[in-house]
Structures are given as structure tokens and as C-alpha cells.
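Build me a structure from this.
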Amino acid sequence: MTIWEMLAVFAAGVGAGTINTIVGSGTLITFPVLVATGLPPVTATVSNALGLIPGSISGAIGYRAELTGQRRRILRLSTAAAAGGLGGAILLLLLPSTAFETIVPVLVALALVLVLLQPRISRAVQRHRDREGTPGNPDGGPLLITGLFLASIYGGYFTAAQGIIYLSLMGMLLHDTMQRLNAVKNVLAAVVNSIAALFFLFVAHFDWTAVLLIAVGSTIGGQIGAKVGRRLPPAALRAVIIVVGTLAIIQLVARR
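Reported below is the predicted structural model:
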């Protein structure tokens, strides 16, 4: 890896840590950069998962005030997230690399569609709650547990947009502020990344240079994201994610 490639990976780590803390989808920045440096897609995904752990923890710490009073909720949801993350990590290594290269562009495209639709879904659910006068379950119930388990399988397999999926599910099934749900999302992302990474450490190939660069960058980005998350207009951030994700899809398809 050249010095310029190292700088690009570090900068991508900062950007990913920032975006992951605010909304999610930071992998749509780091993954194409890692692939552009010459890493195979599976190796890039494993290295990315390992490198983003410090960023996820940094973002969760940055949102610690919003975590107050959510201990029970976090424990219940984290259990489902951990189980799903391990399942996704196992799938990543069991499926052939050709299948991975075929599936990832589809997953990224679905994630971008979700980025576009999430505000409308949230508004529709809130209107329904207001009309029916029924507040959401404080812990989301079995439906949320199941949804987060499935989303975490996806997150352990390929982390792009897992935060968006978490926010969408919690926004539909929990009655709470988006900032508090975002704080929970950061914890869940840290859990999934950590579980998957522990599995990868023993059975998968990864690039230590990429891991360290993303780890340092995402840690810095996590703190930046926590500070600016309440100020950045959601529409602007959503536009950045869509642009980066579209470029990622183009790059992935071109490699096939």
C-alpha cells in the first residue's frame, strides 16, 4: 500500500466513523477505497469490520448522555444483534467469493433505497401512532428483536447501511426521540462489529495496515460525528451517502 493509498484509507476511516455515528453507511466509504487499493472484496470487508470497531465504540461514548435510562432496552437488543452478527460473519466465509461479489452490489442498492425511504416511513408510522393513539412498545417486542436479528446477520456479512436499517426498525417500533434511538444504534453497531471481528481474528484473512488506519480514523470520526450529529441537516448527509453508495455500486459492477 503506497503512502497515498494509506492516506486515502485513513481519510475514509474518518469519514466512515463520522457518518456511522450520525446515521450509518460509513462502509459505503471505506469499502470501495479498500477495494481500490487492491484488496479482494472479502478481505476488504473483514479488514473494514475490524477497523470500524473503535469508531463504533467512540461514537457510542460520544452519545453516552442519550443512553441514560436505556439499559434494559440495550441489553435485550444487543443479545439479538450479537447472535445475528456472528451468523453473518459465518455466512461471509462460507459463501464463495464469487457469490459475495454478486450479492454486495444488490445489498448496497437496497441500502440506498432504504436511505431514501426512511424519512417517509418514519413519518407514516408516526402519523399512524398519532391517529390510533397507541404508543410503541418501550422495548419493541418480539417483532423488533426478530428484525434486529435479521439486520445484524446482514451487518455481520456486510456492514454498509446497517445503522440505517437499525434506525428504521427502531423508529417504526419504538416511541422515543431519534437522538436516543441513534445512541442505541451506535451500541448495536459496536456489538455486531466486535462479535464479527472476534470471529474473523481466528478464521479469516485481513490486512493489518488497513485495519489500523481505519481504526485510528474511525475513532476520530466517531467523536466528530457525535459533536455534529445534531447540527448536520439529514438531507445533506443522505445525499452524501447516496452519491458514495452509487459510486461503490459502479466500482463493484465494473470489477466483475
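
Could you use CA atoms for every contact and neighbour count after this?
OK.

So in the chain, which helix runs the longest?
helix 97-132 (DSSP state H).

helices or strands next to that helix in the packing?
Helices and strands touching helix 97-132, by 3 or more C-alpha pairs under 8 Å, 6 or more residues apart in numbering; DSSP states H and E, are helix 41-51, helix 162-173, helix 234-255.

The helix or strand that comes right after it: how far from the chain's middle?
Per DSSP states H and E, the first helix or strand lying C-terminal to helix 97-132 is helix 141-157. Relative to its chain's centre, helix 141-157 lies at 13 Å (C-alpha atoms, centre = their mean, to the nearest Å).

Taking helix 41-51 as reference, get the angle to helix 141-157.
120 degrees (axes from the mean of the first three to the mean of the last three C-alpha atoms, to 10 degrees).

what's the angle between helix 141-157 and helix 97-132?
Here the directions of helix 141-157 and helix 97-132 differ by 150 degrees (the same axes, to 10 degrees).

who's in contact with helix 141-157?
For helix 141-157, contacts defined as C-alpha atoms under 8 Å, 6 or more residues apart in numbering pick out 76-77, 80-92, 162, 165-166, 169-170, 173, 192-193, 196.

Quick check: helices, which of those are part of them?
Among the contacts of helix 141-157, the residues falling in helices (DSSP H) are 76-77, 80-92, 162, 165-166, 169-170, 173, 192-193, 196.

From those, list the buried ones, please.
77, 80-92, 162, 165-166, 169-170, 173, 192-193, 196 (16 or more other C-alpha atoms under 10 Å).

To compare against the first, here's the next sequence to fold:
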Amino acid sequence: MAGEELVRMENINKFYGRIHALRDVSLRIDRHEVVGLLGDNGAGKSTLIKVLSGAVPLTSGDIFVKGKKVEIKRTTDAIANGIETIYQDSALVPQLSIARNLFLGREPVKGPAFLNRLDHETMGAVARQLLKKVGITKDIPPETPITALSGGERQAVAIARAMQFDSDLIILDEPTNNLGVAETQGVLRFVREARDTGHSCIFIAHNIHHVFQVVDRIMVMRGGKLVADDIDPKKTTIEQVERVITGEHLLH
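You can find the predicted model right below:
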């Protein structure tokens, strides 16, 4: 049974010169849903995500958020519509502290606004809360610079930032790449946590095993097209999905 629609993309096309990177892609993401987006390199996954996150403009097609048609021409448009994207490098500022990164560009100030005095107490308190929420159990001071964190902890901070600004849809682009086993489990736990706290997620990963652990539904892209959008991980094997990705066998 379909849930309540959050995001819908209709007939999305993207050309880079003569290269037709996205071909009439239509999809929907419901509220409280984690969707896995799979496909080989060059299948169109990254381009689709860049269009939805405002990193590249679409050539033609429509995007709807909560039933309303929206224009997403830049990343600020996506963020204004409740869509946050966490890329592999997670776009954190390594020299700044955890707390500053969580509030980057949206820092709370105290006292008269023109003095621009940052409210470090509030940022620190919120940072501690958020880090717990995304599964960092050890007590890392909020003033710790990002450079001092492991790869998994950095991902956690990036995910915490997306949760902090109450995005409806969190897009995770290869969040488990180059992570150790414990850190990967942490990221997968964040995804479940995000869904449990009312967010939707699009989870892109090369590792199908990771996808199968957390998603409600799997979509597969091949050659710039969406070739499957309703694979149920509970009723499908990893091998079957791999065959859909390579085009050897289409699910009936």
C-alpha cells in the first residue's frame, strides 16, 4: 500500500551536450520511507541526485514536493524544500569544530544581532544531543575540530546536520564508502533512526548488502533510465537485484 507522497519526479531528462544522461525518469518517494537507488557506474544515479539536490539543472521534466510543483535550480532551492544531500565527502569544513559545522551558515547568535556574537552554549548543547541521536556513544566535545574525527564520525556529523535542520528527505550518496565495519553499522543505524524520527531517505550505495539491511524499497537505474522502482528487499535476493542492475534478467 502506497504511503503519503513526499517527492515526485516526472519525465526528468538531462542532457550534457549530446549525452542523454537521464531519460524520462519518473519516481516517487513517500514519507517515512527509505529507498535504495542502485545501478552500475554511469547508470544515471548521480545525475538524478544532482538534479533533485539542485547541483545541476534538469533539461526537462517536473519535480513536486508535497504535491506542489517546485523549481529546483540550485542547492538552496532543494534545502528550502526540505531536501538535504550528504555526499561522500560530506562537505564539512575540516578546520571548524563539530558544533560550528552543524550550524554552518545558520549559527544562533545571542545579544543584539549586529554584534554577531555566536551562541556557543546553545550550539554545544544541541551538538551533544544530536551526536547521541546519530549513534556516537563516546563523549566527543562539540568544540573538537572535524580533522580529529574518523571517517564514520564525520559522516555522523553530516547526517546529524541534515537531521538538525529538519529536512523531510535526506539523500545519502555512498555513505558507507571507505568506512570500517563498526562505522558502517553506525551509518546504517542513522538511516533507520532517520526514518523512525519521520524523515525519508534515498540511500545510494555500491554495496547491495548495506542497502538490503535498511531500505523499504529498491529502485534500479540502467542507461539513464529507471528500469525498476518497486523491488521489495524482503521478497527478493541480492542475486536477483544484481541481475536487474546488469540487465541480465528483468524481474517479472
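
TM between them?
Here the TM-score for the pair of chains, by TM-score structural alignment, normalised by the length of the second structure, is 0.29; 128 aligned residues with a C-alpha RMSD of 6.0 Å.

Return the angle between stretch directions for the longest helix of the first structure and helix 234-255.
Interaxial angle of helix 97-132 of the first structure relative to helix 234-255 (the same axes, to 10 degrees): 160 degrees.

Which positions within helix 97-132 of the first structure qualify as buried?
Of the residues in helix 97-132 of the first structure, 100-101, 104-105, 107-109, 111-112, 114-116, 118, 121-122, 126 count as buried by neighbour count, 16+ other C-alpha under 10 Å.

same question, stretch 19-29 of the second structure
In stretch 19-29 of the second structure, counting by 16+ other C-alpha under 10 Å, buried: 21-27, 29.

Show me how far the helix or strand where residue 31 of the first structure lies is from its chain's centre.
Assigned by DSSP H and E, residue 31 of the first structure belongs to helix 27-36. Here helix 27-36 of the first structure is found 13 Å from its chain centre; the criterion is C-alpha atoms, centre = their mean.

just to revisit the earlier point, which one of the buried residues of stretch 19-29 of the second structure sits closest to residue 239 of the second structure?
Comparing the buried residues of stretch 19-29 of the second structure against residue 239 of the second structure with C-alpha to C-alpha places residue 27 closest, at 23.7 Å.

packing partners for the helix holding residue 31 of the first structure?
helix 3-22, helix 41-51, helix 234-255.

Report the angle between that helix and helix 162-173.
Angle, helix 27-36 of the first structure to helix 162-173, by the same axes, to 10 degrees: 160 degrees.

Now do helix 27-36 of the first structure: everything it contacts.
With C-alpha under 8 Å, 6+ apart as the test, helix 27-36 of the first structure has contacts from 8-9, 12-13, 15-16, 41, 44-45, 48, 108, 159-161, 210, 214, 241, 244-245, 248, 251-252.

List buried residues within the residues you listed.
Here, 16+ other C-alpha under 10 Å leaves 8-9, 12-13, 15-16, 41, 44-45, 48, 108, 159-161, 210, 214, 241, 244-245, 248, 252 buried among the contacts of helix 27-36 of the first structure.

residues of the one helix or strand residue 189 of the first structure maps to that come out buried?
Taking DSSP H and E as the criterion, residue 189 of the first structure maps to helix 178-203. By neighbour count on 16+ other C-alpha under 10 Å, the buried set for helix 178-203 of the first structure is 180-197, 199-200.

try stretch 218-232 of the first structure
Across stretch 218-232 of the first structure, burial judged by 16+ other C-alpha under 10 Å covers 218-227, 229.

cool, stretch 151-160 of the second structure as well?
For stretch 151-160 of the second structure, burial by neighbour count (16+ other C-alpha under 10 Å) applies to 151-160.

Chain neighbours aside, what residue packs nearest to residue 210 of the second structure?
Nearest residue to residue 210 of the second structure, sequence neighbours excluded (C-alpha to C-alpha, 6 or more residues apart in numbering): residue 188, at 7.4 Å.

Out of the helices and strands packed on helix 27-36 of the first structure, which gets nearest to residue 72 of the first structure?
Closest approach to residue 72 of the first structure among those is made by helix 3-22 (21.5 Å; C-alpha to C-alpha).

what comes into contact with that closest one?
25-30, 33-34, 37, 52, 55-56, 59-60, 163, 182, 186, 210, 213-226, 228-229, 237.

could you list every residue that touches residue 126 of the first structure?
residue 172 are the contacts of residue 126 of the first structure under C-alpha under 8 Å, 6+ apart.

so how far is residue 5 of the first structure from it?
According to C-alpha to C-alpha, to the nearest Å, residue 126 of the first structure stands 45 Å off from residue 5 of the first structure.

do the same with residue 189 of the first structure
Residue 189 of the first structure is 26 Å from residue 5 of the first structure, by C-alpha to C-alpha.

One more: residue 208 of the first structure?
Applying C-alpha to C-alpha, the value for residue 208 of the first structure to residue 5 of the first structure is 14 Å.

So between the two, which is more surrounded?
Neighbour tally, residue 208 of the first structure and residue 5, criterion other C-alpha atoms under 10 Å: the higher count belongs to residue 5, 16 against 12.

Just say helix, strand or coil for residue 10 of the second structure.
strand (DSSP: H, G, I helix; E, B strand; the rest coil).

could you pull out the helices for the stretch 151-252 of the second structure?
With helices called from DSSP state H, counting those that start in this stretch, the stretch 151-252 of the second structure shows them at 151-164, 181-196, 208-214, 238-246.

dump the residue contacts of residue 198 of the first structure.
Counting by C-alpha under 8 Å, 6+ apart, residue 198 of the first structure has no contacts.

The closest residue to residue 30 of the second structure other than its chain neighbours: neighbour count?
In space, and not counting its chain neighbours, residue 30 of the second structure is closest to residue 5: 4.3 Å by C-alpha to C-alpha, 6+ apart. Applying other C-alpha under 10 Å, we find 16 residues neighbouring residue 5 of the second structure.

if I look at residue 5 of the second structure, how far off is residue 62 of the second structure?
From residue 5 of the second structure across to residue 62 of the second structure, the span is 15 Å (C-alpha to C-alpha).

Not counting its neighbours along the chain, what's nearest residue 161 of the second structure?
Nearest to residue 161 of the second structure is residue 102, by C-alpha to C-alpha, 6+ apart, at 4.9 Å.

who touches that neighbour in this structure?
By C-alpha under 8 Å, 6+ apart, the neighbours of residue 102 of the second structure are 127, 157-158, 160-161, 164.

Between these, which sits nearest residue 245 of the second structure?
For the contacts of residue 102 of the second structure, the residue nearest residue 245 of the second structure by C-alpha to C-alpha is residue 158; the value is 28.8 Å.
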